[in-house]
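**Q** From the sequence below, what's the structure:
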Amino acid sequence: MSNPFEGMGDDEKEYQKVVSDNVNKRMEGAMNDLKKKYSEGRGGDDMGDDGPTGDAYQKHQQMQKKRADAARAQKNASKKAEAEMIKAQRENMQQNDQDESSDDEYDDLLEELDADPEMEALRAKRISHMRQKQIDRAENLAKGHGSYRIITQDEFLNEVTTSKWVALHFFHKEFERCKIMHHHLELIAPIHIECKFINIDAEKCPFFVSKLQVRTLPTLVIFRDGVAVDRLTGFQEMAVDPSEPDKWHTSKLQAWIASTGAITFAMPTEEIRKEMEKMGITPRGTIWSTKHANADDEDED
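**A** You can find the predicted model right below:
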């Protein structure tokens, strides 16, 4: 480094040295004062409200932290929802032996004639339809479809309003006919994923019993987009033989629910029944019959 005093006379060198020492002492003093102020939390006095210790700066830092925490929480929630959707899709693929949207069907579609543009368009439409059905099925499973579950009064609104179609059974634990309804709905729920099947103890939900004017048990209420659109009170015309009102096939209940639009189901025609009999195919395990069931169990609240 070159000498800053090179070329100067002795008097001039002495003068410049005194000035330089004075400046250095002032700078050192100013730095020490600034460090002391920050150590005492008074840095904002000189730096203003936007300084590192000012109120505006601190509020800004807090707001940035809140935004970062909120973004992180949203990201975690999205990852969790995506994980649940993937899990539901995997379970769907494992259990979906009867679903139309199997991998074999995709393979069959891909083997169709692809030279005809109309066939290509039709194939693309069918594939899109089946993929949408898979998505809908996975979403429904994530919402609790596919099983027959009991809910509480606090869960009522969330369960009824989060699915397009819901079948809700109001029951009493001591009524035999409510047990019969349970039996049939437990068989239907895993088959018809398009509708949510749930039940609630009428004694433990007085508000909704009153709101929906439930007077007879069992009562099955069908909701569409959270609005009650139809109901089945007791067994009405379920039984084929009036002398045995509690003995009827599950398909009778399926047909009634299908009539509301909640599920897709068609009763076999007589011709199909006969063909099934020739092939040795008969209904199994879907009829509840008990000597203890009687009309007294269909009581008023």
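**Q** C-alpha from now on. contacts and neighbour counts both.
**A** Fine.
**Q** quick check, I198 in a strand?
**A** Yes - counting by DSSP: H, G, I helix; E, B strand; the rest coil, I198 falls inside a strand.
**Q** That one reaches R149, doesn't it?
**A** Yes - judged on C-alpha atoms under 8 Å, I198 makes contact with R149 at a distance of 4.8 Å.
**Q** please give me the structure for this one as well, since I'd like to look at both together:
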Amino acid sequence: MDNQAVEMISKVLEESVKVVEEQVDAQLSQLNKIDEDELEKLKERRLEALKKAQKQKQEWLSKGHGEYKEIPSEKDFFSEVKESKKVVCHFYRNSTFRCKILDKHLAILAKKHVETKFIKLNVEKAPFLSERLRIKVIPTLALLIDGKTKDYVVGFTDLGNTDEFSTEMLEWRLGCADVINYSGNLMEPPTKTQKSGSKFTKVEKKTIRGRGHDSESDSEDD
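**A** Presented below is the predicted three-dimensional model:
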């Protein structure tokens, strides 16, 4: 094969390689463009979700979420519950020291879980409501969703039967009732270690009306 033929073949091969390279570059460019477009769409969706979440948070805050507050009467209870999807109401009495223990934990959770309204009501100012909801043990937490009472936390039985339960333990218990958005494991309490003499009571999700004997009671339990 003479030099001229070799040169022609080499030229053809170079042109072929060049064409292939251009095709590959074009395909890569197209892929990069698709990736950039998808990335931009993801950013837009993420931004929209953040805006929606912020709007929802502002709506909750405008309804009194984000703080643990006392309502003055049982009449106010109905309006408070009506305007919020999820509500935790602490029925308390000033003379019951365990109510003050709950106050501390509920104030912390109110700030953390703005999706839920946290309120407290003195049972002495709410005779009709206490009778209607069968509030007999003090303290009792009524857990409401869509205006209906779905569950109760009565005394500290579900919290380990100890005055020294953690905020995380109460948070878990409220999560079991779906009254807060709980991100942990609902199958087990946040800790299994308690001081001697105390014992956990396993709580199934959506347990309806527990009963406790470690707190002050107005009358005999059912």
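**Q** who's more crowded, I198 and R149 of structure 1?
**A** Between I198 of structure 1 and R149, I198 has the larger neighbour count (other C-alpha atoms under 10 Å), namely 25 against 16.
**Q** In contact with the equivalent of that one over in structure 2: list those residues for me.
**A** When structure 2 is aligned by TM-score structural alignment, the residue opposite I198 of structure 1 is I119. Neighbour list for I119 of structure 2: 68-71, 87-90 [criterion: C-alpha atoms under 8 Å, 6 or more residues apart in numbering].
**Q** Could you check which helix or strand contains L102 of structure 2?
**A** Element membership for L102 of structure 2, per DSSP states H and E: helix 97-112.
**Q** Which residue range of structure 2 does stretch 127-138 of structure 1 align onto?
**A** Under the criterion TM-score structural alignment, stretch 127-138 of structure 1 matches residues 47-58.
**Q** ok, average deviation of that stretch from structure 1?
**A** Mean deviation of stretch 47-58 of structure 2 relative to structure 1 after superposition (mean C-alpha distance after the TM-score superposition for structure 1): 0.9 Å.
**Q** Name the residues of the helix holding L102 of structure 2 that are buried.
**A** Neighbour counts over helix 97-112 of structure 2 (16 or more other C-alpha atoms under 10 Å) mark 98-99, 102-103, 105-107, 109-111 as buried.
**Q** Check which helices and strands that helix is in contact with.
**A** Here helix 97-112 of structure 2 touches strand 68-70, strand 117-122, helix 167-176, going by 3 or more C-alpha pairs under 8 Å, 6 or more residues apart in numbering; DSSP states H and E.
**Q** secondary structure class for the residue positioned nearest the centre of structure 2?
**A** Against the mean C-alpha coordinate of structure 2, by C-alpha atoms, centre = their mean, the closest residue is N181 at 1.6 Å. The three-state label given to N181 of structure 2 by three-state DSSP is coil.
**Q** who touches it in this structure?
**A** Applying C-alpha under 8 Å, 6+ apart to N181 of structure 2 gives the contacts 113, 115, 175.
**Q** my read: the first one touches I180, true?
**A** Yes - shown here, H113 of structure 2 and I180 form a contact pair, counting by C-alpha under 8 Å, at 6.7 Å.
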